[in-house]
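Student: sequence first, then the predicted structure, then my questions.
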Amino acid sequence: MSGSPQPQTPATPLVESPERTNTRRVIAWGLWDWGSASFNAVVTTFVFTVYLTTADGFGGETFVSQWLAWTLSAAGLVIAVLAPVTGQRSDTSGRRKFWLGVNTALVVLATALLFFVAPEASLLPLGLLLLGAGNIFFEFAGVNYNAMLSQVATPRTIGRVSGFGWGMGYLGGIVLLLVVYFGFISPDVGLFGVTGDEGMDVRVSMLVSAVWFGLFALPVFFAVPEYSGRGARRPRVGIVASYRRLGASIARLWRTDRPLLGFLAASAVFRDGLAGVFTFGGVLAAGSFGFSPGEVIIFAIVANVVAGISTITVGLLDDRLGARPVIITALIGLVVAGVAIFVFHDGGQGVFWLFGLILCLFVGPAQSASRSYLARIIPAGEEGEIFGLYATTGRAVSFLAPLAFGIFITIGGAQYWGILGIVSVLAIGLVLLLLVRPARTPADGATAPRR
């Protein structure tokens, strides 16, 4: 994947970054991540999807789980096809912040409308439609949000800024989970007299989540100026021409910058393994280690604390040592901790608490450093398009962790064998990353050359 060495041209910045880091803009940018945790943690992971699959009235756990999987797969296909072009068009239109706002508003709207999904079979299609649409718009928003990283950080601070944003997402998830769990879901009668009748505790939590995201997303639109860099000065083209331009960009990268394409491929694999850690973490905690639903949420809260603190802290090392060593170290740590959970699974909940939290020490840094590494090596003016490809490559292999999880359970005949499936995906991603020739970045002591 590394390709043959390319002749180097005089060093010029790959990203159009500010001369110094503006703390106000960084905080405003990070607050979007803090607010977006409402969709990641509450809607898609720990609350609404669990409500769909477990509440009486929707059609049963197996039936709903199948339709949930089909819905999210369809949403993933839409994202894979459209993300690079939507990112490219936000680059060339000079309206990156505008499209971040539009897609964020659509996610907030979809989340709020989940309030109307009462536990009735006739409302299941509405819930699935809103969930799928929310995933699509959330990913489109994320493409523009990630592309803005080079607007709020200098090449020398991009690691710590990325880590700060990702860490804010984890910490925001903790606070909101505490609010909805202890405010509405756990008590027999929650805040404002809300009970679990007709799923009202979960449905009100969706309204709270929508307001949460909407409020914390606002600062970035006031503090960070609209993108006006090199990409915004390229001529705008139609949809069909956008795909032609995308094809030409990929062909050019294949000829001149295979390390970037190689990193996209490797990161797609290990990021799917990272997603598998969270997707199946709660399932394993409950099924193989005997956690109650309440204990799963408590573990999730502690796990997010650990992941948030480690991500913010390791972001400083990212700038000092470079993102690549951080990613490699984190993936090795994840593989070792995952194997330990498998080997010592008979030790019960204590084993899962210990090694599960060790996993969380490495998950966030791997995700954040992957984003900062890519931001450092993207040619100026192509951030939206390349981060769109980043989303697309991730979606293209999003079946790997679930497939490996299922295969290893079939091989071993017990749920805990699925841990090895997730570990195998992480290990493959690590090997692929090691095969990619490193690109020189500002953290290496020199600005990466344009190829």
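Tutor: Right, received. Where do you want to start? Residues are numbered from 1 along each chain as shown.
Student: okay, CA-based contacts and neighbour counts for the rest of this
Tutor: Will do.
Student: next secondary structure element downstream of whatever helix or strand residue 340 lives in?
Tutor: Residue 340 belongs to helix 323-343 when assigned by DSSP states H and E. As assigned by DSSP H and E, the chain's next helix or strand after helix 323-343 is helix 349-377.
Student: who are the packing partners of that next one?
Tutor: If contacts are counted by 3 or more C-alpha pairs under 8 Å, 6 or more residues apart in numbering; DSSP states H and E, helix 349-377 sits against helix 158-180, helix 258-289, helix 293-321, helix 323-343.
Student: what lies in contact with the helix holding residue 340?
Tutor: Helix 323-343 has contacts (C-alpha atoms under 8 Å, 6 or more residues apart in numbering) with 159, 270, 314, 317-318, 351-352, 355-356, 358-359, 362-363, 365-366, 369-370, 372-373, 416-417, 419-420, 423, 426-427, 430, 433, 438, 443.
Student: do stretch 274-294 as well
Tutor: Outside of stretch 274-294, the residues within contact range by C-alpha under 8 Å, 6+ apart are 45, 186, 296, 300, 345, 348-349, 352, 363, 367, 401-402, 415-416, 422, 426.
Student: cool, stretch 296-308 as well?
Tutor: Contacts for stretch 296-308 (C-alpha under 8 Å, 6+ apart): 46, 166-171, 173-174, 177-178, 282, 285-286, 353, 356-357, 360-365.
Student: which residues are in contact with residue 146?
Tutor: Residue 146 makes contacts with 371, 384, 387, as judged by C-alpha under 8 Å, 6+ apart.
Student: ok, so of those, who is nearest residue 224?
Tutor: Set against residue 224, the nearest of these by C-alpha to C-alpha is residue 384 (16.1 Å).
Student: what helix or strand is the spatially closest residue to that closest one that is not a sequence neighbour on?
Tutor: Distances taken as C-alpha to C-alpha, 6 or more residues apart in numbering place residue 87 nearest to residue 384, at 4.0 Å, with adjacent residues excluded. Element membership for residue 87, per DSSP H and E: helix 61-93.
Student: ok, how many other residues are close to the residue nearest to residue 122 when sequence neighbours are not counted?
Tutor: Nearest residue to residue 122, sequence neighbours excluded (C-alpha to C-alpha, 6+ apart): residue 58, at 7.8 Å. Neighbours of residue 58 under the rule other C-alpha atoms under 10 Å: 21.
Student: secondary structure class for residue 6?
Tutor: coil (DSSP: H, G, I helix; E, B strand; the rest coil).
Student: what separation do you get for it and residue 183?
Tutor: For residue 6, the distance to residue 183 (C-alpha to C-alpha, to the nearest Å) stands at 58 Å.
Student: what about versus this one:
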Amino acid sequence: MTKNASDGSPDTAAPALSEAPAKISPKRVLAWGLWDWGSAAFNAVVTTFVFTVYLTSDAFGEEAVVSAQLGWALATAGVLVLLFAPVTGQRSDSAGRRKLWLGVNTYIVVALTACMFFVAPSPDFLWLGLLLVAAGNVFFEFANVNYNAMLAQVSTPKTIGRVSGIGWGLGYLGGIVLLLIVYFGLIQPEVGIFGITDENGMDVRATVLVSAIWFGLFALPVLLAVPEYEGVGARRTKVGFFASYRRLFQDIRKLWRESRQTVYFLFASAVFRDGLAGVFTFGGVLAAGWFGFSQGEVIIFAIAANVVAGISTITVGLLDDRLGPKPVIMASLIGLVATGLLIFFLHDGGKLTFWIFGLALTLFVGPAQSASRSFLARLIPAGREGEVFGLYATTGRAVSFLAPAAFALFITVGGEQYWGILGIVLVIFIGLLLLIPVHAKQQQLR
């Protein structure tokens, strides 16, 4: 990649896509996107709506204490991702084993999810549940590094935004289908399928087994249909573990010299992506705590939110290729800030307010996430996708305290839970300001 003499910004389009196929293969795109569909088993069931809720219930101890322990476990997982994600990506690039490590890390997550079945509702099993969730998060992030790096292998420079949107959209839609299956088949009825009840936590424990099978099955197509990486960075040289860190720091310095805008974007996106995560993380908390949703209503809202987010993400992916990813991200972040402020000022409007404006929020979250991935894929120098997407995961983890801290701070200052909305809005707004000066000029291929 060449650079602008004045600021280090790229003046050509996406050398990272030099490994891209001459034309898009619908079969490979679908196979790649089905990994996102399957990964909803971990995102939606394990870390968001089912298993972590089960793990922080009074069956495992005092709620506040157990929740804090979960937080520390996930924080530890974040530190491990921070330390190891860039190197795992770099090593898979240099060894030409991107798909191999996607498969290894994916099925470690599948195995860890299945092991959650053995977490019985007792304080004696809390440590096991925390260990499995934390380890699952680490290996899930490692898998994501290689999965995101494969985006350039299944898209062309003209379709990368569309393909990224398809992946994110399938992830949301997969979450919807799986949540409907486990909610109506296992969790909501007094006696679910196969006679399963909530006795001894069996409804949740069966749910994680279903989720493990779901992820394991839908991860297979990408491993079977997309060939192993053979691009510019596939040096196929063995490098020692500690030598990998030396190479990483050398590569970061080189990245700063060759593609300074990539570094700027990694920093800006880390901030606004944490705000995006906060929308989903604390959306359910606000729905139940301030707007009066029952547990069942929260899950129904979550399903509706995933429908809206999935459809908007796939649709806006077309605009990504036509207009470029930066306008999509900017418009999405502006929409999130405006909608968040409306929820804050209309906080006394009850459930209807949250249904209307909460769903409006989800219109913007998915497109911002998808366009962020395609933006970065267009900037990365050829052969360094795994390494840079590893940095993408790392920078996100490095500031993952921002949205939770801002949420808590504003509640403390305002004295009411709904003030936390302003904390999330502030993080998104700061990310928007940091994104504005990032150059996104791309050569248009016709």
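Tutor: Right, received. Where do you want to start? These numbers were taken from a predicted model, which means no experiment stands behind them.
Student: quick check: TM-score for this pair?
Tutor: The TM-score (TM-score structural alignment, normalised by the length of the second structure) is 0.97; 442 aligned residues with a C-alpha RMSD of 1.5 Å.
Student: nearest to residue 92 of the first structure, out of the helices and strands packed on helix 349-377 of the first structure?
Tutor: Closest to residue 92 of the first structure of these, according to C-alpha to C-alpha: helix 258-289, at 20.9 Å.
Student: so that closest one aligns onto which residues of the second structure?
Tutor: Mapped onto the second structure using TM-score structural alignment, helix 258-289 of the first structure spans residues 260-291.
Student: please apply the same query to stretch 412-424 of the first structure.
Tutor: Stretch 412-424 of the first structure corresponds to residues 414-426 in the second structure, going by TM-score structural alignment.
Student: please apply the same query to stretch 180-190 of the first structure.
Tutor: Aligned by TM-score structural alignment, stretch 180-190 of the first structure falls on residues 182-192 of the second structure.
Student: how far off centre is that stretch?
Tutor: Remark: stretch 182-192 of the second structure is offset 27 Å from the chain centroid, using C-alpha atoms, centre = their mean, to the nearest Å.
Student: got it, and stretch 156-167 of the second structure?
Tutor: Per C-alpha atoms, centre = their mean, the centroid offset for stretch 156-167 of the second structure relative to its chain is 17 Å.
Student: which outside residues touch it?
Tutor: Under the contact criterion C-alpha under 8 Å, 6+ apart, stretch 156-167 of the second structure has outside partners 14, 17, 20-24, 29, 32-34, 36-37, 151-152, 154-155, 313-321, 324-325, 367, 370-371, 373-374, 378, 445.
Student: and the residue nearest to residue 384 of the first structure, how many neighbours does it have?
Tutor: Applying other C-alpha under 10 Å, we find 27 residues neighbouring residue 87 of the first structure.
Student: surely residue 137 of the first structure and residue 104 touch.
Tutor: Yes. Contact criterion C-alpha atoms under 8 Å: residue 137 of the first structure and residue 104 qualify, at 7.1 Å.
Student: neighbour count winner among these two?
Tutor: Under the neighbour definition other C-alpha under 10 Å, residue 137 of the first structure and residue 104 were set side by side, and residue 104 has more, 26 against 23.
Student: quick one: contacts for that one?
Tutor: Residue 104 of the first structure neighbours (C-alpha under 8 Å, 6+ apart): 137, 138, 141, 214, 217.
Student: nearest residue to the last one other than its sequence neighbours?
Tutor: Which is residue 217 of the first structure. residue 32 (4.4 Å).
Student: which residues touch the alignment partner in the second structure of the one you found?
Tutor: Applying TM-score structural alignment, one finds that residue 32 of the first structure aligns to residue 35 in the second structure. Contact analysis of residue 35 of the second structure by C-alpha under 8 Å, 6+ apart lists 171, 215, 218, 219, 220, 221, 222.
Student: tell me which element residue 35 of the second structure is part of?
Tutor: helix 26-40.
Student: chain center to that helix, what's the gap?
Tutor: Remark: helix 26-40 of the second structure is offset 15 Å from the chain centroid, using C-alpha atoms, centre = their mean.
Student: with stretch 402-416 of the first structure instead?
Tutor: Counting by C-alpha atoms, centre = their mean, stretch 402-416 of the first structure is centred 24 Å from the centre of its parent chain.
Student: which residues are in contact with it?
Tutor: Around stretch 402-416 of the first structure, the neighbours that count as contacts under C-alpha under 8 Å, 6+ apart are 276, 284, 287-288, 342, 345, 417-422, 424-425.
Student: quick one: buried ones out of those residues?
Tutor: With burial judged by 16 or more other C-alpha atoms under 10 Å, the buried subset of these is 276, 284, 288, 342, 345, 417-422, 424-425.
Student: read off where stretch 311-319 of the first structure ends up in the second structure.
Tutor: The aligned range for stretch 311-319 of the first structure is 313-321, by TM-score structural alignment.
Student: residues touching that stretch, excluding its own?
Tutor: 158-166, 168-169, 327-328, 363, 366-367, 370-371.
Student: quick check: it compared with the first structure, mean distance?
Tutor: Overlaying the first structure shows stretch 313-321 of the second structure at a mean distance of 0.2 Å from the equivalent residues (mean C-alpha distance after the TM-score superposition for the first structure).
Student: for stretch 63-73 of the second structure, same thing?
Tutor: Once the two are superposed, stretch 63-73 of the second structure sits an average of 0.4 Å from its aligned residues in the first structure (mean C-alpha distance after the TM-score superposition for the first structure).
Student: stretch 272-284 of the second structure too?
Tutor: Superposed on the first structure, stretch 272-284 of the second structure shows a mean distance of 0.3 Å to its aligned residues (mean C-alpha distance after the TM-score superposition for the first structure).
Student: which parts of that stretch are buried?
Tutor: 272-284.
Student: and for stretch 51-62 of the second structure?
Tutor: Within stretch 51-62 of the second structure, judged by 16+ other C-alpha under 10 Å, the buried ones are 51, 52, 54, 55, 56, 57, 59, 60, 61.
Student: give me the subset of these lying in helices.
Tutor: Of the buried residues of stretch 51-62 of the second structure, the ones assigned to helices by DSSP state H are 51, 52, 54, 55.
Student: can you count the residues close to residue 396 of the first structure?
Tutor: Close neighbours of residue 396 of the first structure, defined as other C-alpha under 10 Å, add up to 18.
Student: how about the one 5 residues further on?
Tutor: Here the number of neighbours of residue 401 of the first structure (other C-alpha under 10 Å) works out to 29.
Student: what's the answer for residue 252 of the first structure, then?
Tutor: The number of residues near residue 252 of the first structure, taken as other C-alpha under 10 Å, comes to 12.
Student: distance of the counterpart of residue 13 of the first structure in the second structure from residue 213 of the second structure?
Tutor: Counting by TM-score structural alignment, residue 13 of the first structure lines up with residue 15 in the second structure. Per C-alpha to C-alpha, residue 15 of the second structure is found 38 Å from residue 213 of the second structure.
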